[in-house]
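Peer 1: no sequence for this one, just the structure:
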């Protein structure tokens, strides 16, 4: 109940239609569908939503998930589709430790002929 009073979710008719379309048509990631269902259930524009415990049990998610989706909705300025989609990475991925020089040595080693061990090991 805390997230409903601190961060109420108010969806426009267009947002509701877009979320329903996302849930019912096409192939989408499960996490996006689940977040869309959470937003639709937390929506206060169509009336008083059920208590969070009831919503969490119905959707099979935790109360923390409800809180995080409501928080993300507030962070995106009340825009529903960015709320349900994946976040863009803030930092670029870690560069590979294999540089061109290391790769060239590895290829040379792989392409070289095998050496035979001495007979007196």
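Peer 2: Sure thing, it's come through. Small disclaimer: the values here were computed from a predicted structure and weren't measured.
Peer 1: drop to CA atoms for contacts and neighbour counts, all remaining ones
Peer 2: Fine.
Peer 1: can you report how many residues neighbour the closest residue to residue 4 other than its chain neighbours?
Peer 2: Distance criterion C-alpha to C-alpha, 6 or more residues apart in numbering; nearest residue to residue 4, sequence neighbours excluded, is residue 42 at 7.3 Å. Using other C-alpha atoms under 10 Å, the number of residues around residue 42 comes to 26.
Peer 1: pretty sure residue 42 is in contact with residue 2, am I right?
Peer 2: No - with contact defined as C-alpha atoms under 8 Å, residue 42 does not reach residue 2; the gap is 11.8 Å.
Peer 1: residue 6 and residue 103, how far apart?
Peer 2: Using C-alpha to C-alpha, to the nearest Å, one gets 54 Å for the distance from residue 6 to residue 103.
Peer 1: second structure follows, compare the two:
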């Protein structure tokens, strides 16, 4: 075989290693969202304007919507230019849906008056 002379201690250590279960470390999926929550919470009573904290909360909601609609987990390590373009397109699609909805809402009362 490999012509290595094994000692009793080497064999015992190998057997212990084989018997000990390996723990699979799960990647935290909400670490980005937790970070945003923590940031907002820590800055409520400080120098941040309430409006800027609202921007962070809104960003979190949009990121969660993006994650749900695209089935892509949003994590710090996945944020790159490709993600940015995809997220930007997602936001633009929301805007066009909202614009269409707003247009429809303003058109319906006009139709009812005619």
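Peer 2: On my side now, so go ahead. This one's a predicted model, so the numbers in the text were calculated from it and none came from an experiment.
Peer 1: TM between them?
Peer 2: The TM-score (TM-score structural alignment, normalised by the length of structure 2) is 0.26; 49 aligned residues with a C-alpha RMSD of 4.2 Å.
Peer 1: I'd like the distance between the residue nearest to residue 4 of structure 1 and residue 59 of structure 1.
Peer 2: 12 Å.
Peer 1: can you tell me the SS state at residue 101 of structure 1?
Peer 2: Assigned state for residue 101 of structure 1: helix (three-state reduction, DSSP: H, G, I helix; E, B strand; the rest coil).
Peer 1: which stretches in structure 1 count as helices?
Peer 2: Remark: helices assigned in structure 1 by DSSP state H are 2-6, 13-24, 30-42, 52-59, 63-75, 80-84, 100-111.
Peer 1: elements contacting the third one?
Peer 2: Translated: helix 30-42 of structure 1. Secondary-structure packing of helix 30-42 of structure 1 (3 or more C-alpha pairs under 8 Å, 6 or more residues apart in numbering; DSSP states H and E): helix 13-24, helix 52-59, helix 63-75, helix 80-84.
Peer 1: list the buried ones in the shortest one?
Peer 2: Residues of helix 80-84 of structure 1 classed as buried by neighbour count (16 or more other C-alpha atoms under 10 Å): 80-81, 83-84.
Peer 1: again, but for stretch 104-114 of structure 2
Peer 2: Under the neighbour-count rule, stretch 104-114 of structure 2 has none buried (16+ other C-alpha under 10 Å).
Peer 1: residue 91 of structure 2 is in what secondary structure piece?
Peer 2: Taking DSSP states H and E as the criterion, the element that holds residue 91 of structure 2 is helix 81-113.
Peer 1: packing partners of that helix?
Peer 2: Where contact means 3+ C-alpha pairs under 8 Å, 6+ apart, helix 81-113 of structure 2 is packed against helix 50-70.
Peer 1: tell me the angle the helix it packs on makes with helix 81-113.
Peer 2: Relative orientation of helix 50-70 of structure 2 with respect to helix 81-113: 100 degrees, computed using axes from the mean of the first three to the mean of the last three C-alpha atoms, to 10 degrees.
Peer 1: list the buried residues in helix 50-70 of structure 2.
Peer 2: Going by 16+ other C-alpha under 10 Å, helix 50-70 of structure 2 has these buried residues: 53, 57, 60, 62-64, 66.
Peer 1: what's that helix packed up against?
Peer 2: Using 3+ C-alpha pairs under 8 Å, 6+ apart, helix 50-70 of structure 2 is in contact with helix 31-43, helix 81-113.
Peer 1: which one of the buried residues of helix 80-84 of structure 1 is nearest residue 108 of structure 1?
Peer 2: residue 84 (47.5 Å; C-alpha to C-alpha).
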